[in-house]
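> next one to model:
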Amino acid sequence: MKDVFELTNERKIIAIPMGDAAGIGPEITVKSLSKEEIYGMCSPLVVGDADVIKKAIEVTGVALNVNIVSAPQEGKYEFGTVDVLDMNNIDIDALQPGEVQAQCGQAAFEFIKKSVELAMDGKVAALATTPINKESLKAANVPYIGHTEMLEDLGGAPDPLTMFQVNGMRIFFLTRHVSLKEAISQMTKERVRDYLNRCDLALQRLGVENRKLAVAGLNPHSGEGGLFGMEEVNEIGPGIEAAKKDGIDAYGPVPADSVFFQALNGKYDAVLSLYHDQGHIAAKMTDFHRTISITNGLPFLRTSVDHGTAFDIAWKNIAASVSMEECIKLAAEYAPKFTRESL
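Presented below is the predicted three-dimensional model:
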């Protein structure tokens, strides 16, 4: 990675890999790029298949022209035109909307791989990703189950850190896709300390100053000093104290029934959620469609919608583009502030 990242265009170029062609990715992409405000914030570049994008424009009825490019610098980046780096890897005549297809899984991987290459080479400032489908990837024998695993490998960054953002509230996750019983076993003081340090670094790379981090409690009222459980006393609390000694401005454990509300109202810059649903529920109840995921710990910035390919409504001009619009806007917001690590 080059230490100096510069783009001559003041509006940073955001790569948008098109996602699974049989899903709603192409539709929400063109709907988003039919919004003039997007072009006031960034220069969006679709990495996908031009024939599919043209078909999505036809289905949705948005007023867009397609400009096919072979490199980011060839883009017009003008409202009314969608710039497409055409991978030409979808047989449009064989495309079956709403169905698992190997060609779509393979193409989706190739869109992401190309986008990562552009980011690693400093040709684009960030990735704003659309949905992909695990079954389609499997049908194509792509050796990854999702975005995170792809980006971890392609970006050479083990154990990326997920952060949700919605209406200014940021949420990190101490544990991810494991049972609640297993998640509790992972709530060690060493892990809490490590994650608070990683969360602080992630916020720093996003340009957040004077970072205040809260840790959500596990048990009712954060255990009430051991009356309702000892996890806060034995592991979570000591982990927070250890992080404080590292220089992290950390607080808690704060009862989970109030900490997210407090963060939403500006008391904390981020909350470390202890398990998957604890943070997901808080974010999605705040605003389901505007909950955006940021993958931290990569050598480039990546934002993502937090929904799937929605095969049941794909190619019917039903899918709302709010999440995709917010995904692109968030990438544009953080891109000028983001600190890119050298490799």
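> CA only for contacts and neighbour counts going forward, please
Noted.
> residue 92 contacts residue 52, correct?
Yes: using Cα atoms under 8 Å, residue 92 is in contact with residue 52, at 6.6 Å.
> and these two? Which one has more around it.
residue 52 (22 against 14; other Cα atoms under 10 Å).
> which residues sit in contact with residue 191?
By Cα atoms under 8 Å, 6 or more residues apart in numbering, the contact set of residue 191 is 174, 239.
> which SS class is it?
Here residue 191 is helix, with the state taken from DSSP: H, G, I helix; E, B strand; the rest coil.
> quickly note the distance from it to residue 20.
The spacing between residue 191 and residue 20, counted by Cα to Cα, to the nearest Å, is 35 Å.
> residues in contact with the residue lying closest to residue 59 once chain neighbours are set aside?
Take residue 59 and drop its neighbours on the chain: the residue closest to it by Cα to Cα, 6 or more residues apart in numbering is residue 317, 6.4 Å away. Residues in contact with residue 317 (Cα under 8 Å, 6+ apart) are 27, 59, 60.
> of the residues you listed, which is the nearest to residue 159?
Nearest to residue 159 among the contacts of residue 317: residue 27, at 31.2 Å, using Cα to Cα.
> so that closest one: helix, strand or coil?
The three-state label given to residue 27 by three-state DSSP is helix.
> what count of nearby residues applies to it?
When counting by other Cα under 10 Å, one arrives at 28 neighbours for residue 27.
> ok, residue 169 next?
23.
> thought it was touching residue 267?
No: using Cα under 8 Å, residue 169 makes no contact with residue 267, being 10.0 Å away.
> where exactly do the strands run in this structure?
For the chain, applying DSSP state E gives strands covering 13-17, 43-48, 65-69, 81-86, 126-129, 161-166, 169-173, 213-216, 250-254, 270-273, 292-296, 301-305.
> here is a second sequence; please produce its structure as well for comparison:
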Amino acid sequence: MSRPLLITMGDACGIGPEVAVGAWAADRGADLRLVGDVEVFRRAVEMLGLALPVALLDTPTDEPPPDCLPVWQPSGLPDGLLRQPLGQISAVAGAAAARCIEAAVAEQQAGRSSALVTAPIHKEALHAAGVSYPGHTEMLQALCADAQGQLPPVRMMLANDQLRVVLVTIHVALRQAVDLITAGRVLQTLRITDAALKRSGIASPRIAVAGLNPHAGEGGLFGDEEIQHIAPAVEQARSLGIHASGPFAPDTIFMRARHAPPAHPGEFDAVVAMTHDQGLIPVKYLGVEDGVNVTLGLPLVRTSPDHGTAFDIAGTGRADPSSMRAAIRMARQLSG
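The predicted structure follows:
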């Protein structure tokens, strides 16, 4: 077969296995393989009330029997995963989630997988397992370091059918985020965004840049980050042939970029936002169930659903796989 698309299990105590199984059952694509504990996936099948056999594969590229859920269980998973209480933080579940990510990334690096879709993990469970990374993005970045240990510059993009937003800063305190907004970092974000959108088939991406301050600083009246850092980065990007513009007032630029034809065609293909909440609130307001998290800048394709482990509904069979299905569609698009 062609190289499979791998879907990691996520935290076994959350809804990751359920949305992975639900997405596969809705799609049943021949390219999909689930990565994780086979018994956890069998439990998820039961939770969803599906009459679905589960096939344990020796390698991700093996062909499963017809109409069977294809599961590859990597070596090194901890014992006792099914004994961990659903909806609670577990070091065992954190360790298993990390191992699945490591194994799936190794498959991509070896050229045996086309793309990676990651089900939600829990940061506290990772920490309890002794995994030092705060989340998927940082772990994937470390796993993709070059031979000299140099980390690839990465950015988070959250996208749905109406809006794409790329973040200059991610999981840091707001006070620290302001200090991280430099001309170099904004320019790097623009270059990463431009390259990623071109790979997805947009020949000349139109990228809007949001300001940091109210009214984009109003000419320095409300802050000078736009004058000192953001505007110079936009000008330098334009000199490199990147179709960037701004900085624009952040309270209106997302509405201008929103693509909802025929009544409202978007003016831009993506918005570069300065901080986590500035960028993610407008995307999530349009519908968490349709959102996809894409890590840009990695030497591989990685997407994930736009939601967390949802411990409060884990095991109830009520988890909505829509965002996981959207992440799968996006991964296919980005991997060609």
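> re earlier: quick check, nearest of the contacts of residue 317 of structure 1 to residue 175 of structure 1?
For those, the nearest to residue 175 of structure 1 is residue 27 (32.5 Å; Cα to Cα).
> counterpart of that closest one in structure 2?
Under the alignment by TM-score structural alignment, residue 27 of structure 1 pairs with residue 18 in structure 2.
> what of residue 143 of structure 1?
Under the alignment (TM-score structural alignment), residue 143 of structure 1 pairs with residue 132 of structure 2.
> could you measure from the nearest residue to its match once chain neighbours are set aside over to residue 99 of structure 2?
The shortest distance from residue 132 of structure 2 to any non-neighbouring residue, by Cα to Cα, 6+ apart, is to residue 126 (7.4 Å). According to Cα to Cα, residue 126 of structure 2 stands 11 Å off from residue 99 of structure 2.
> so those two - more neighbours on which side?
A side-by-side neighbour count of residue 126 of structure 2 and residue 99, using other Cα under 10 Å, places residue 126 first with 25 against 21.
> the more buried one is in contact with residue 98, isn't it?
Yes: counting by Cα under 8 Å, residue 126 of structure 2 does reach residue 98; the two are 7.3 Å apart.
> elements contacting the longest helix that structure 2 contains?
Ordering each helix of structure 2 by length in residues (DSSP state H) puts helix 91-109 first. Helices and strands touching helix 91-109 of structure 2, by 3 or more Cα pairs under 8 Å, 6 or more residues apart in numbering; DSSP states H and E, are strand 5-8, strand 115-118, helix 123-128, helix 136-143.
> how about these in CSV, adding distance to residue 208 of structure 2?
CSV is the format used below for these (distance: least, Cα to Cα, whole Å):
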stretch, distance to residue 208 of structure 2
strand 5-8, 32
strand 115-118, 27
helix 123-128, 32
helix 136-143, 24
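> nearest to residue 209 of structure 2, of these?
Closest among these, using Cα to Cα: helix 136-143, at 22.5 Å.
> what's the closest one in contact with?
102, 105, 121, 133, 151, 152, 153, 154, 156, 295, 298.
> ok, now stretch 198-214 of structure 1?
Stretch 198-214 of structure 1 is touched from outside by 161, 172, 196, 248-254, 259, 268-272, 296-297, 334, 337-340, with contacts defined as Cα under 8 Å, 6+ apart.
> weed out the non-buried ones from the residues you listed.
Taking 16 or more other Cα atoms under 10 Å as the criterion, what is buried in those is 161, 172, 196, 248-254, 259, 268-272, 296-297, 334, 338-340.
> on that earlier part again, identify the residues contacting the match of residue 27 of structure 1.
41, 44, 45, 47, 48, 315, 317, 319, 321.
> which one of the residues you listed is nearest residue 116 of structure 2?
Using Cα to Cα, the contacts of residue 18 of structure 2 come closest to residue 116 of structure 2 at residue 321, 16.4 Å.
> excluding chain neighbours, what is closest to the aligned residue in structure 1 for the closest one?
When structure 1 is aligned by TM-score structural alignment, residue 321 of structure 2 is paired with residue 321. Of all residues beyond its chain neighbours, the one nearest residue 321 of structure 1 is residue 28 (4.6 Å), with distances taken as Cα to Cα, 6+ apart.
> most distant residue from the centre of structure 2?
Using Cα atoms, centre = their mean, the residue of structure 2 lying farthest from its centre is residue 221. It sits 36.3 Å away.
> and the gap between that one and residue 158 of structure 2?
As judged by Cα to Cα, residue 221 of structure 2 and residue 158 of structure 2 stand 31 Å apart.
> repeat for residue 325 of structure 2
Going from residue 325 of structure 2 to residue 158 of structure 2 by Cα to Cα gives 15 Å.
> check residue 297 of structure 2 too.
14 Å.
> residue contacts, the residue nearest in space to the middle of structure 2?
Centrality entry for structure 2: nearest residue to the mean C-alpha point is residue 293, 2.9 Å, by Cα atoms, centre = their mean. Residue 293 of structure 2 is in contact with 156, 157, 158, 159, 303, 304, 305, 306, 327, counting by Cα under 8 Å, 6+ apart.
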